[in-house]
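Asker: quick one: sequence plus predicted model below, questions after.
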Amino acid sequence: MSLSLDAKALVAIFGVSGTLHLTRPRLYQPLMPDFVPAHREVIYASGVAELACAAGLLHPRTRRLAGYAGAALLVLVFPGNVKMADDARRSRSTRFKTIAYGRLPLQLPMIRAAWRAARTTD
């Protein structure tokens, strides 16, 4: 079975985001909650993890592991999205608020896509 459209979208999202984590880590610095240690290292590690999940989802032999890992990764980065929304709440920028609040509900379909991809058999 080939990848579903939502899983293909997830591969693209992980690929772009993972690349940005590695090439422009400063974009993600403001999302880091204070309780997370070693911000820069965690940003790089999450970028590597996103790229690994994207690559793993593409191959049937690694799709199960990559799908479950991708779902877990999305759950683990959720506090950063919540922090971004909280920061946006205090901002005057409507654009920032729209982006920050818009990201929160998108996590659920992304987690669902990763979970479904893990459960597909080829």
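Answerer: Everything's here; your move.
Asker: please count neighbours and contacts with C-alpha atoms only from this point.
Answerer: Noted.
Asker: list the buried residues of the longest helix anywhere in the chain.
Answerer: In the chain, with assignment by DSSP state H, the single longest helix is helix 60-89. Neighbour-count burial for helix 60-89 flags 60, 63-71, 73-74, 79-85, 88-89 (criterion: 16 or more other C-alpha atoms under 10 Å).
Asker: one more structure, for comparison:
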Amino acid sequence: MARTIARWLLAIAYLLAGYLHVTMPAPFLSITPDWVPFPAYVIYWTGMAEVAGAVGLLQPFGPRLRQAAGIGLALYALCVWPANINHFAMDMARTDNGLGLAYHVPRMILQPVLIWLALWVGNVIDWPFGRNRRHAR
């Protein structure tokens, strides 16, 4: 039951994030590292990837698509980490520290949790909870 609730919450969060990436890209463009080519397109397609991953997590047709969505969202969270690091560095270089350490430190800690959560709710991993007895047979 906990995994199902977490799966729905993560999917809703990614649906919202994807919607924001597509409809209001300016904040995301402002934190995109300079080395990213065609940043507007990258922001748009990352939003679409978030929506696709969320839909994959919520689909009712067997576990394979949910597993693929979990892997995809975990890889997505790993790949966008440089933008989060860039945002952290940009804010800390500002005289007012932007959003500050109270925002950025938890955000940096949360990224590996999001990666793990996507894999867990997608039924790719069971760590640290171990296999349910039903699945062990």
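Answerer: Nice, I can see it. Fair warning: this is a prediction, and the values are worked out from it, not measured in the lab.
Asker: mind checking what helix or strand follows the longest helix of structure 1 in sequence?
Answerer: The helix or strand immediately downstream of helix 60-89 of structure 1 is helix 94-119, counting by DSSP states H and E.
Asker: what comes up buried for that next one?
Answerer: By neighbour count on 16+ other C-alpha under 10 Å, the buried set for helix 94-119 of structure 1 is 96-97, 100-101, 103-104, 107, 110-111, 113-118.
Asker: packing partners for that helix?
Answerer: Contact partners of helix 94-119 of structure 1 among helices and strands, from 3 or more C-alpha pairs under 8 Å, 6 or more residues apart in numbering; DSSP states H and E: helix 5-23, helix 60-89.
Asker: please give me every residue in contact with the residue sitting nearest the centre point of structure 2.
Answerer: In structure 2, the C-alpha nearest the mean C-alpha coordinate belongs to Ala77, at 4.2 Å (C-alpha atoms, centre = their mean). Listed by C-alpha atoms under 8 Å, 6 or more residues apart in numbering, the contact partners of Ala77 of structure 2 are 111, 114-115.
Asker: what does stretch 84-103 of structure 1 contact?
Answerer: 30-31, 81, 104.
Asker: if you skip the residues just before and after it, what's nearest to the counterpart of Gly80 of structure 1 in structure 2?
Answerer: Aligned by TM-score structural alignment, Gly80 of structure 1 pairs with Ala83 of structure 2. Leaving aside its chain neighbours, Ala83 of structure 2 sits nearest to Thr32 (5.2 Å; criterion: C-alpha to C-alpha, 6 or more residues apart in numbering).
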